[in-house]
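Asker: whatever this is, show me its structure:
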Amino acid sequence: MNALAPSAGADRHVVARATVTSAAAAALGGLALDHAQAMGVAVCVAVVDAAGTPLFLRRMDGVAAPIVEFALDKAFTAATMAKSTRDFGVRMTGDAALGVALAGRRRMITWQGGLPIVAGGEIVGGIGVSGATGEEDEACAAAALAALGLGGVPPASGG
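Answerer: Okay, here's the model as predicted:
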């Protein structure tokens, strides 16, 4: 038996998970900022990996400091809950027990502007935009995802 070969069944103890690259995160962030500038709005953009760890964060001039946290929260929520923050808000509104359970959780937010990054049918990260209206924030995120072909319908999730 080869000592370097994995034992039979060893792979059942490991989960491989795709995640957005730092280069793609920077590209998405830049595209969202470009879209905001074209719309004439100032925003903050955050991009996180599949685990919700920040890879890109940029605040446009004139955007209030607290907006940075909102952008991070939107990106985190979209990545970890596998749905847009808008859809997550609808889900929370329809389930009082879920709303109570998640009310004190850090980084969970239901404001529009966070979208999951989807590649090959798998959630690989999240993008959050904050600083304009919810519709404008989401439009910036959606434009960035569309430009790189990283949008789409996330897989069904129980949450």
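Asker: from here on, contacts and neighbour counts on C-alpha atoms
Answerer: Noted.
Asker: starting at the chain centroid, how far to the strand of greatest length in the chain?
Answerer: For the chain, the longest strand by residue count, based on DSSP state E, is strand 122-130. Counting by Cα atoms, centre = their mean, to the nearest Å, strand 122-130 is centred 2 Å from the centre of its parent chain.
Asker: now swap in stretch 73-91 and tell me
Answerer: Using Cα atoms, centre = their mean, the offset of stretch 73-91 from its chain centre is 7 Å.
Asker: rewinding a little: show me what the longest strand of the chain is packed up against.
Answerer: With contacts defined as 3 or more Cα pairs under 8 Å, 6 or more residues apart in numbering; DSSP states H and E, strand 122-130 has these neighbours: helix 22-39, strand 44-49, helix 66-81, strand 114-119, helix 134-148.
Asker: here's the other one to compare against:
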Amino acid sequence: MTSQTITTTQLNLNAAYELLAQARRACAERGFAATIAITDAGGHLRVFERADNAPFLTVSVAIDKAWTAASFGMSTSQWNQYMAEPTVAPLAQHPRLTPVGGGAPIIIDGQIAGGIGISGGSSVQDHEAAEEALRAMNLIG
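Answerer: From the prediction side, this is the model:
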């Protein structure tokens, strides 16, 4: 019997904090205070920040956006589009699935390494800030 090992790619802690800083900058450039969550490939929270004046609802939303993006390796904006399909729509009942723009997968060497979730602006602003932060660090697929 042979054993098989599956390895996952991980964003190290220093890089996660740098991604957080890039996201904070992208949100500030768009003029909104944000909550930013970064998860590992399993959707577990790795780095987190809530701006002083970001509403408290943004906490769980940002975390769940990152979790949603990491789960299938696609942005929460894409999930929003899929929810219109009758065969996918029942997933909207899942308590953590967040099909609102602002979550994006973190991709390293073509593999899902986690997700970033931003909440505090409009869904378009959140999405643009997340993608800009990922592009700045070459972590986008």
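Asker: hmm, back to that, what span of the second structure lines up against the longest strand of the first structure?
Answerer: Using TM-score structural alignment, the residues of the second structure aligned to strand 122-130 of the first structure are 111-119.
Asker: how much does the longest strand of the first structure stray from the second structure?
Answerer: Mean deviation of strand 122-130 of the first structure from its aligned counterpart in the second structure after superposition (mean Cα distance after the TM-score superposition for the first structure): 0.5 Å.
Asker: from Phe56 of the second structure, how far off is the residue minimising distance to the centre of the second structure?
Answerer: The residue lying closest to the centre of the second structure (Cα atoms, centre = their mean) is Ile116, at 2.4 Å. Separation of Ile116 of the second structure from Phe56 of the second structure (Cα to Cα, to the nearest Å): 18 Å.
Asker: check Gly42 of the second structure too.
Answerer: 24 Å.
Asker: could you do Glu49 of the second structure as well?
Answerer: Taking Cα to Cα as the measure, Glu49 of the second structure falls 12 Å from Phe56 of the second structure.
Asker: next one: Ile36 of the second structure
Answerer: Shown here: Ile36 of the second structure relative to Phe56 of the second structure, a distance of 12 Å by Cα to Cα.
Asker: same check, this time on Ala66 of the second structure
Answerer: In terms of Cα to Cα, Ala66 of the second structure sits 17 Å off from Phe56 of the second structure.
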